[in-house]
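Colleague: okay, here's the prediction I keep looking at, along with the sequence it came from:
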Amino acid sequence: MIKRLFKFNSSRYRLWQENAAFAAAIPQGALVLDAGAGEAPYQSLFRHTRYESADFQKVNKPYAPSTYVCDLKSIPVEDNRFDFIVFNQVMEHLPEPKLVLNELYRVLKPGGKMIYTGPLFYEEHEQPYDFYRYTQFALQYLFNTAGFSIERIDWLEGYFGTVAYQLNGMARYLPYRPSALGGGVASYGLAPFMLLLKIMFAFFSIVFHLLETRIKFTASGYPKNYVVIVSKPASTG
């Protein structure tokens, strides 16, 4: 039980919620593209659809089998193929996001919708393919420039989720060995204090992750991720 709690991540909880809501609104048999699917963690939500996926599969990590192994700037399908697109936690890894958004716009049918999620506040990951973090204003600019209509832009998780992530990072990364604290007599006095802080931060990270699942607090602070729902205008002429 304790081990499961330490692995719990409220951002993944919110990601599942948002993708489940998006999937629930998709009609039976609609054609869905999971763009940059990775391990395809949300594929099971789209069992009622015709699900296809695309990824370049160059990062050293596990991947689910992809329908299209390709650069997202050039997906080998015809125009207006997909009814819906899933685009989760991908755009920060794209060196040329405008080109990818143009391509996603091309392959989405007029009237089709896409869900985007991506970080504002997160450590570097999947190196060397980690390039950007996006504010809500950058997202508005990029999606509008590509031709999409923004239906909703929101915090993915509330500030409690951001705090939980910060606390977790401090619990993992704060040094506590005397050799990492400069050596000398003072470092031996500081080391147990730092270790105690790490334990406290780990505990309170769990508390805030659990709070996030019950309360989405957005009155102040800032999000860890944004979620955006966009559509391709029904008339593109």
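Modeller: Ah, there it is. All of these numbers come straight from a predicted model, not from anything done at the bench.
Colleague: every contact and neighbour count from this point should use C-alpha atoms.
Modeller: Noted.
Colleague: who are the contact partners of Asp79?
Modeller: Counting by C-alpha atoms under 8 Å, 6 or more residues apart in numbering, Asp79 touches Arg106, Val107, Leu108, Lys109.
Colleague: okay, and which of those map to strands?
Modeller: When DSSP state E is applied, these are split such that Leu108, Lys109 fall in strands.
Colleague: how about the contacts of Asp79 in JSON lines, adding distance to Phe84?
Modeller: JSON lines is the format used below for the contacts of Asp79 (distance: C-alpha to C-alpha, whole Å):
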{"residue": "Arg106", "distance to Phe84": "12"}
{"residue": "Val107", "distance to Phe84": "10"}
{"residue": "Leu108", "distance to Phe84": "7"}
{"residue": "Lys109", "distance to Phe84": "8"}
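Colleague: which of the contacts of Asp79 ranks first by neighbour count?
Modeller: Neighbour counts for these were taken using other C-alpha atoms under 10 Å; the highest belongs to Leu108, with 24 neighbours.
Colleague: alright, now check it against this:
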Amino acid sequence: MTTASQFSSMSAATGAMPWWYWNRFVLQRLREGVERELLGLDLPEETPLLEFGCGNKPYADMATRYGYCYEGADFKDNKHADIVIDEAGRVDCKDGTYPVVLSIQVLEHVPDPGAYLREVRRLLSDGGRLVLSTHGMWEYHPCPTDYWRWTLDGLEKLLIDNGFKVESKQGIVGLMAASVQLFQDSVRRRLPRGFRQVFVFLCQGIMSLLDRMQGTNSKNRNSMIYLLVASVER
């Protein structure tokens, strides 16, 4: 399945990103979406939540702020991890341990998404929810590998095929803003450092304006990131 060197998550999605950060707008929109979904679950205080592929735990503060009992799982070489994922991509936890599993920008880096999702399903309690995001359109970003991109239909099918029921789905950052992000990323490294920061700041501002012009249906067809909530029933 997965090896330790093949499992990672996106860079920190905190509110303290500098004004010139290259994907500031996308990360802000993603964070807002995850926040809405976690609040919308309306679960009791101290509900256990596992971030499966926690990276540097960019969502730990959010989860604990809203009353979840947060734990992060990743491979043993990740010093931030509370729980170790073994070389087979499994964790040493009983079936049905967690009412909520969070998987943010991990799935595109996993060689076998089906096996990953089956382990998530094993970890979820009856009626438990997976909050999952991954890429539609994005530049190649090995961390250390980068295997997959999805349409919303394809991602939903993948979840259903692995025993999940999709409860909600949405595209985050539509095609017009995506075109600016991809243009920015294709040229920014060629620019002098000082001008690069101004260029990125302008591109991120343009993305914010353009994304307001696209509706939900348009973003569901073409988006940089897809965010879904799916449940399991035993």
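Modeller: Received it, and whenever you're ready, just let me know what you need. These figures come from a predicted structure and were not determined experimentally.
Colleague: out of the contacts of Asp79 of structure 1, who's nearest Val77 of structure 1?
Modeller: Val107 (7.2 Å; C-alpha to C-alpha).
Colleague: relative to Lys232 of structure 1, how far out is the closest one?
Modeller: For Val107 of structure 1, the distance to Lys232 of structure 1 equals 10 Å [C-alpha to C-alpha, to the nearest Å].
Colleague: counterpart of Val185 of structure 1 over in structure 2?
Modeller: Taking TM-score structural alignment, Val185 of structure 1 has no aligned residue in structure 2.
Colleague: so which residue is dead centre in structure 1?
Modeller: Structure 1 has Gln89 as the residue nearest its centroid, 3.2 Å off, counting by C-alpha atoms, centre = their mean.
Colleague: hmm, Gly118 and it touching each other?
Modeller: Yes - under the criterion of C-alpha atoms under 8 Å, Gln89 of structure 1 makes contact with Gly118 at 4.5 Å.
Colleague: can you map out the helices along structure 2?
Modeller: Per DSSP state H, structure 2 carries helices over the ranges 24-40, 60-65, 113-123, 152-161, 175-187, 193-211, 216-221.
Colleague: any idea which of those helices gets closest to Pro48 of structure 2?
Modeller: With C-alpha to C-alpha, the closest approach to Pro48 of structure 2 among the helices of structure 2 belongs to helix 60-65: 9.9 Å.
Colleague: identify each buried residue in that closest one, please.
Modeller: Of the residues in helix 60-65 of structure 2, those buried by neighbour count under the rule 16 or more other C-alpha atoms under 10 Å are Ala60, Met62, Ala63, Thr64.
Colleague: tell me the contacts of the last one?
Modeller: The one in question is Thr64 of structure 2. Remark: with contacts taken as C-alpha under 8 Å, 6+ apart, Thr64 of structure 2 is in contact with Tyr70.
Colleague: ditto for the third one
Modeller: Neighbour list for Ala63 of structure 2: Leu38, Leu49, Cys69, Tyr70 [criterion: C-alpha under 8 Å, 6+ apart].
Colleague: out of those residues, who's nearest Ser223 of structure 2?
Modeller: Within the set of those, Leu38 lies nearest Ser223 of structure 2; the separation is 21.1 Å, counting by C-alpha to C-alpha.
Colleague: and the gap between the aligned residue in structure 1 for the closest one and Val69 of structure 1?
Modeller: With TM-score structural alignment as the criterion, the equivalent of Leu38 of structure 2 in structure 1 is Ala23. Applying C-alpha to C-alpha, one obtains 23 Å for the distance of Ala23 of structure 1 from Val69 of structure 1.
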